[in-house]
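Undergrad: sequence? don't have it. structure:
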């Protein structure tokens, strides 16, 4: 490479792109250009707006084209592990998207457009490993969202509207400077119970589901014994006092996947027992 000149990266032609299209088992057209050293979004891809899935992950792309919204047939977009610093507003035109992965980039909160809230068919959004400390409030419109990944960011508190997303079953906020434990400890010192997160039965492993059902069916006793042995599965079943169990249709007791990781949940529970 001549001195003073940076690498241009892999050049993708329309011929290369067409050869990279494969049919998925469910009959969708998937274009995979992952891990190819691409530094600039290939403009030729805009001629292939009929693809259903686009994978440009693990490249070196810094910017998306303003007209990325032309991919109106997209259902699945994977851009993880690039160098993206912003997302164009036209992403809001991809109303058919069900899965969006923007993890491991260089995104800050200001670089997420409010138009992301137009993507009401989204079921999974991965924004982990960025530099986010808040989310566009327009995302409260994502009623179909089931999985939201925010791990390895800068969140001090969880956006309030996330608790209103009724179909959320998995929320990953690991390795953020969240103040949950501290806040819950302060609440318990004041005699208040910490906030309880609930998830659907389908989100629990068989072992935890069995334990939770057994505990829910038991008569509530004054002392309420947690057991605390842990055992197998995902954990969290024996750690809750019977007097705190609440039943809702289709929902089970609190589980770590709905708010924070298991270690943090155990810390909360141990602190509560010590105080009481």
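TA: Received the coordinates, thanks. Keep in mind it's a predicted model, so treat the numbers as computed, not measured.
Undergrad: CA only for contacts and neighbour counts going forward, please
TA: OK.
Undergrad: buried stuff in stretch 131-143?
TA: Buried positions in stretch 131-143, judged by neighbour count with 16 or more other CA atoms under 10 Å: 131-136, 139-143.
Undergrad: can you redo these as TSV with distance to residue 97 and secondary structure?
TA: What follows is the buried residues of stretch 131-143, written out as TSV (distance: CA to CA, whole Å; DSSP: H, G, I helix; E, B strand; the rest coil):
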residue	distance to residue 97	secondary structure
131	23	strand
132	22	coil
133	24	coil
134	22	coil
135	18	coil
136	18	coil
139	14	helix
140	16	helix
141	14	helix
142	11	coil
143	13	coil
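Undergrad: Comparison target below:
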């Protein structure tokens, strides 16, 4: 039986893992093994057929098993704050995943497989705090994706395929060396670090009236200052329709970015 080593040399066996499974309020079975000093992914976990959510965050895991895709029951997988440099191709077999958190690892773009595009049930994907400068173009197939975290990486421009993700409502691109950005389709040169700080995008339907008006006025002001190129600007503004930069809902850190709510009056 494969065993993972936890804090103080503790052996994580299948028996121990089964006892740690808890029922969440929504009826899902959740296994939390966070912050246990685990250095090797416990392969015994792959024998669990009734776990819906697995939390292995804040450990020291450097590699996922090549057959991680056999964990077919998973709907949520949290591996943030480990030491992962790559993700195996078999992750594309986890077609039931709705939430995947790989933030705060050591991932490079070459370590992301094209099979990520097979995770068509994904609603939330967090790849923040890594060393990424581009994403597999196959991710254009993630039609269900609503929230994407790419903050604290090495992107110099927004991934091109984002324009076809029709359900994307939140995009966190803060702290990237962006040479230019496109907000609601409008190309904006990034001339200072302040522009990097502001690259947190949400859909306009998520904003309160005040924030929406402020964003629209800023967008219209920039577009109006382009002089004779009005036609080109209008064409570009269709690319990322609905995505804006709302400072009032920018996430504080990678632990809360996905669940943070807008606490002001919604649009009616």
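TA: Alright, I've got the coordinates. Bear in mind the structure is a predicted one, so any value in this text is a computation, not a measurement.
Undergrad: can you give me the strands in the second structure?
TA: Secondary structure of the second structure (DSSP state E): strands at 4-5, 11-12, 21-23, 29-32, 53-55, 76-78, 99-101, 124-126, 147-149, 170-172, 180-183, 186-189, 200-203, 243-244.
Undergrad: quick one: which of these is nearest residue 61 of the second structure?
TA: Taking CA to CA, strand 4-5 is the member of these nearest to residue 61 of the second structure, at 9.9 Å.
Undergrad: hang on, residue 128 of the second structure packs against residue 154?
TA: No. The pair residue 128 of the second structure and residue 154 does not pass the contact test of CA atoms under 8 Å, sitting 10.2 Å apart.
Undergrad: what about the two, which has more around it?
TA: Neighbour count, other CA atoms under 10 Å: between residue 128 of the second structure and residue 154, residue 128 has more, with 26 against 20.
Undergrad: Which stretch among the strands of the second structure approaches residue 234 of the second structure most closely?
TA: Between the strands of the second structure, strand 186-189 lies closest to residue 234 of the second structure; by CA to CA that is 8.3 Å.
Undergrad: just checking, what packs against the closest one?
TA: The criterion is 3 or more CA pairs under 8 Å, 6 or more residues apart in numbering; DSSP states H and E, and the helices and strands that strand 186-189 of the second structure contacts are strand 180-183, helix 230-236.
Undergrad: Give the other helices and strands that the longest one contacts.
TA: Judged by 3+ CA pairs under 8 Å, 6+ apart, the packing partners of helix 230-236 of the second structure are strand 186-189, helix 209-224.
Undergrad: what would the ones you listed look like in CSV with mean neighbour count and distance to residue 76 of the second structure?
TA: Below are those laid out as CSV (neighbours: other CA atoms under 10 Å; distance: least, CA to CA, whole Å):
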stretch, mean neighbour count, distance to residue 76 of the second structure
strand 186-189, 16, 34
helix 209-224, 15, 32
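Undergrad: Adding distance to residue 250 of the second structure as columns, could you present those in a markdown table?
TA: Shown next, in a markdown table, are these (distance: least, CA to CA, whole Å):
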| stretch | distance to residue 250 of the second structure |
| --- | --- |
| strand 186-189 | 19 |
| helix 209-224 | 12 |
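Undergrad: returning to that earlier point: now tabulate the strands of the second structure in TSV and tack on distance to residue 161 of the second structure.
TA: Converted to TSV, those look like this (distance: least, CA to CA, whole Å):
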stretch	distance to residue 161 of the second structure
strand 4-5	38
strand 11-12	41
strand 21-23	37
strand 29-32	33
strand 53-55	28
strand 76-78	24
strand 99-101	19
strand 124-126	15
strand 147-149	13
strand 170-172	13
strand 180-183	13
strand 186-189	16
strand 200-203	16
strand 243-244	14
